[in-house]
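Asks: quick one: sequence plus predicted model below, questions after.
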Amino acid sequence: MMLSPLASDPDFSPSGFREMVYRALSKSPPAQPASPSDYDLNPEMIAARQRADAFQSARPAAVLIPAIARPVVTLLFTQRTEHLAAHAGQIAFPGGKTEPSDASPLATALREAHEEIGLDAALVEPLGTLDLYLTGTGYRITPVIALVDPNAQLALDTNEVADTFEVPLPFLMDPRNYQRHSRTIGDAERHFYAVPFGDRFIWGATAGILRNMHERLFGP
């Protein structure tokens, strides 16, 4: 499915973005089987399993989509360290698997953001959640959108996070910046979405979540 071009000049100021998210997420989300996933461009990955079964058996996780409240909102990303066993060097949002002590996806996202980048939850204004995203590694991710004070001081867990960087939201919400790529993973060719930005290559689940964010805010 192609993303729709922006029909007008959206207001990407903090107040405009807040209103945009509230308006879009007040609408009913798609039915669960229509939720985005790593399988969207790789239907052979799901094989004999029905999509509903994949969701039921997947482990819950959450990520924070930190929208930095600059005059033009930016999104904050992490670059994972190269030595990690999973997703080494990849670009991601702060987040991880749900722990038994987490009361909600928001609690998971805030806890992980504090652990990974030292983000103070008091400087975070939650706005809403996107559709669940199912990964090929067996997680169902709840993405939590939140406005973050631009004066927030970060302290990276250097074991997990090599770097953080920001990308202007207008760039990420421009459908012309989305690409389809493929690479061999294991012994199979996998197809995925990507949003290159300078020398950064945002791809996989992170790009898929961004694409869903565009769809929820501006329509498919």
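Replies: Thanks, I have it. Numbering: from 1, shown residues only.

Asks: please count neighbours and contacts with C-alpha atoms only from this point.
Replies: Fine.

Asks: centre of the chain versus the longest helix along the chain, how much separation?
Replies: Determined from DSSP state H, the single longest helix within the chain is helix 204-218. Offset of helix 204-218 from its chain centre (Cα atoms, centre = their mean, to the nearest Å): 7 Å.

Asks: got the contact list for it?
Replies: With Cα atoms under 8 Å, 6 or more residues apart in numbering as the test, helix 204-218 has contacts from 3-4, 6, 20-21, 24-25, 29, 36-38, 91-93, 130-131, 133, 135, 143, 172-173, 192-195, 220.

Asks: may I see the ChimeraX selection of the buried members of these?
Replies: Applied in ChimeraX, the following selects the buried portion of these according to 16 or more other Cα atoms under 10 Å:
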select :3,20,21,24,25,36,37,38,91,92,93,130,131,133,135,143,172,173,192,193,194,195
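
Asks: and the gap between Phe93 and Arg80?
Replies: 10 Å (Cα to Cα, to the nearest Å).

Asks: where along this structure do the strands fall?
Replies: In the chain, the strands defined using DSSP state E lie at 59-68, 74-80, 91-92, 95-97, 124-129, 133-134, 139-148, 161-168, 179-185, 188-197, 200-203.

Asks: can you redo these as JSON lines with distance to Pro105?
Replies: What follows is these, written out as JSON lines (distance: least, Cα to Cα, whole Å):
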{"stretch": "strand 59-68", "distance to Pro105": "6"}
{"stretch": "strand 74-80", "distance to Pro105": "19"}
{"stretch": "strand 91-92", "distance to Pro105": "17"}
{"stretch": "strand 95-97", "distance to Pro105": "10"}
{"stretch": "strand 124-129", "distance to Pro105": "9"}
{"stretch": "strand 133-134", "distance to Pro105": "13"}
{"stretch": "strand 139-148", "distance to Pro105": "6"}
{"stretch": "strand 161-168", "distance to Pro105": "21"}
{"stretch": "strand 179-185", "distance to Pro105": "29"}
{"stretch": "strand 188-197", "distance to Pro105": "25"}
{"stretch": "strand 200-203", "distance to Pro105": "23"}
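
Asks: try it against this one:
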Amino acid sequence: MSRTQPRGETPFTAADLRRRLAERHGDPAPDQEFGDHLLNPDIVQLMERENAREAAVLVAVVDRDEGASVILTRRSDRLRKHSGQIAFPGGSVDPSDASAEAAALREAHEEIALEPRHVEVLGRLPRYLTTTGFRITPVVAIVRPGFELTPNPDEVADIFETPLSFLMDAANHVRAAKTLGGVERHFYEMPYGERYIWGVTAGILRTFYERYYA
């Protein structure tokens, strides 16, 4: 909990998150990066940063009266890569996108029909490098209730919300490992009921925790 937290106020509200970001005095430095390589230092392909493809995701924190929650999706089983996995709305930054924020908002609208008028962008997390060759900019935003979400069936199988209080509790951050392609890979996982949050999504949530809630 932040040392400046008002007495008796929960830290897991949109108002408190807005304060925490303000206390950080803006976005992280451009060269500040997190990624899979921090848990897997032997992964050399991540060192080729100049070849990484730029992407952006929307860390959409919903301003609920009962406590803030984060919008997550389950990717369609029909997708060629990362099918069925839990993810943030997001994707590649296109040449027509003015910024990472514009890309994250566009992708969220395309994937889950989240209209930008409900979204207040607050800032960015440190970029996240993945083993699949992406450099992801997580865009943190507060979403006002009153929106309606519809999954794009070509990309999204399901949409759900997870309490921010659960995601920002370090007791729910589990270091795990599995063999992928004959190589043991280490990662975070945050199982939430029947939802298995792991890999890049869990890594970005861990970055969120370390920057604002640790």
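Replies: Looks like it arrived, so ask away. Keep in mind that what you see is a predicted model, and the values were worked out from it rather than measured.

Asks: can you calculate the TM-score here?
Replies: Superposed pair, TM-score by TM-score structural alignment, normalised by the length of structure 2: 0.91. Supporting alignment: 209 aligned residues with a Cα RMSD of 1.9 Å.

Asks: returning to that earlier point: what range in structure 2 matches the longest helix of structure 1?
Replies: Counting by TM-score structural alignment, helix 204-218 of structure 1 pairs with residues 199-213 of structure 2.

Asks: got a list of contacts for stretch 5-12 of structure 1?
Replies: Contacts of stretch 5-12 of structure 1 (Cα under 8 Å, 6+ apart): Gly16, Phe17, Pro71, Val72, Val73, Leu169, Pro170, Asp174, Pro175, Phe218.

Asks: surely the fifth one is in contact with Pro168?
Replies: Pointing back at Val73 of structure 1 there. Yes. Between Val73 of structure 1 and Pro168 there is a contact at 6.2 Å, judged by Cα atoms under 8 Å.

Asks: so the two - more neighbours on which side?
Replies: Between Val73 of structure 1 and Pro168, Val73 has the larger neighbour count (other Cα atoms under 10 Å), namely 25 against 16.

Asks: quick check: the gap between the more buried one and Val195 of structure 1.
Replies: For Val73 of structure 1 relative to Val195 of structure 1 (Cα to Cα), the value is 17 Å.

Asks: for Arg59 of structure 1, same thing?
Replies: 26 Å.

Asks: and if you look at Arg211 of structure 1?
Replies: 9 Å.

Asks: do Leu169 of structure 1 as well
Replies: Taking Cα to Cα, one finds Leu169 of structure 1 at 12 Å from Val195 of structure 1.

Asks: what sits against the corresponding residue of structure 2 for Pro150 of structure 1?
Replies: Aligned by TM-score structural alignment, Pro150 of structure 1 pairs with Pro145 of structure 2. Contacts for Pro145 of structure 2 (Cα under 8 Å, 6+ apart) come out as Val62, Asp63, Arg64, His118.

Asks: which of the residues you listed are retained in structure 1?
Replies: With both residues aligned by TM-score structural alignment, their matches' Cα atoms under 8 Å, the contacts of the contacts of Pro145 of structure 2 that structure 1 also has are Val62, Asp63, Arg64.

Asks: the first one and Ala98 of structure 2, how far apart?
Replies: Spelled out, that is Val62 of structure 2. For Val62 of structure 2 relative to Ala98 of structure 2 (Cα to Cα), the value is 25 Å.

Asks: give the residue from the two that has the larger number of neighbours.
Replies: Remark: of Val62 of structure 2 and Ala98, Val62 carries more neighbours, 24 against 10, as counted by other Cα under 10 Å.

Asks: aligned against structure 1, show me the partner of the more buried one.
Replies: Counting by TM-score structural alignment, the partner of Val62 of structure 2 is Ile68.

Asks: so that match touches Leu76, yeah?
Replies: Yes. Ile68 of structure 1 lies in contact with Leu76 (Cα under 8 Å); the separation is 6.9 Å.

Asks: on that earlier part again, which of the contacts of stretch 5-12 of structure 1 sit farthest apart?
Replies: Farthest-apart pair in the contacts of stretch 5-12 of structure 1 is Pro71 and Pro175; separation 21.9 Å (Cα to Cα).

Asks: of these two, which one has the most company?
Replies: Neighbour totals were compared for Pro71 of structure 1 and Pro175, and Pro175 leads with 18 against 11 (other Cα under 10 Å).

Asks: how far away is the more buried one from Gly204 of structure 1?
Replies: Relative to Gly204 of structure 1, and taking Cα to Cα, Pro175 of structure 1 is found at 16 Å.

Asks: likewise Pro60 of structure 1?
Replies: Taking Cα to Cα, one finds Pro60 of structure 1 at 18 Å from Gly204 of structure 1.

Asks: repeat that for Pro30 of structure 1.
Replies: 21 Å.

Asks: and these two? which has more neighbours close in?
Replies: Under the criterion of other Cα under 10 Å, the comparison of Pro30 of structure 1 against Gly204 puts Gly204 first, with 22 against 11.
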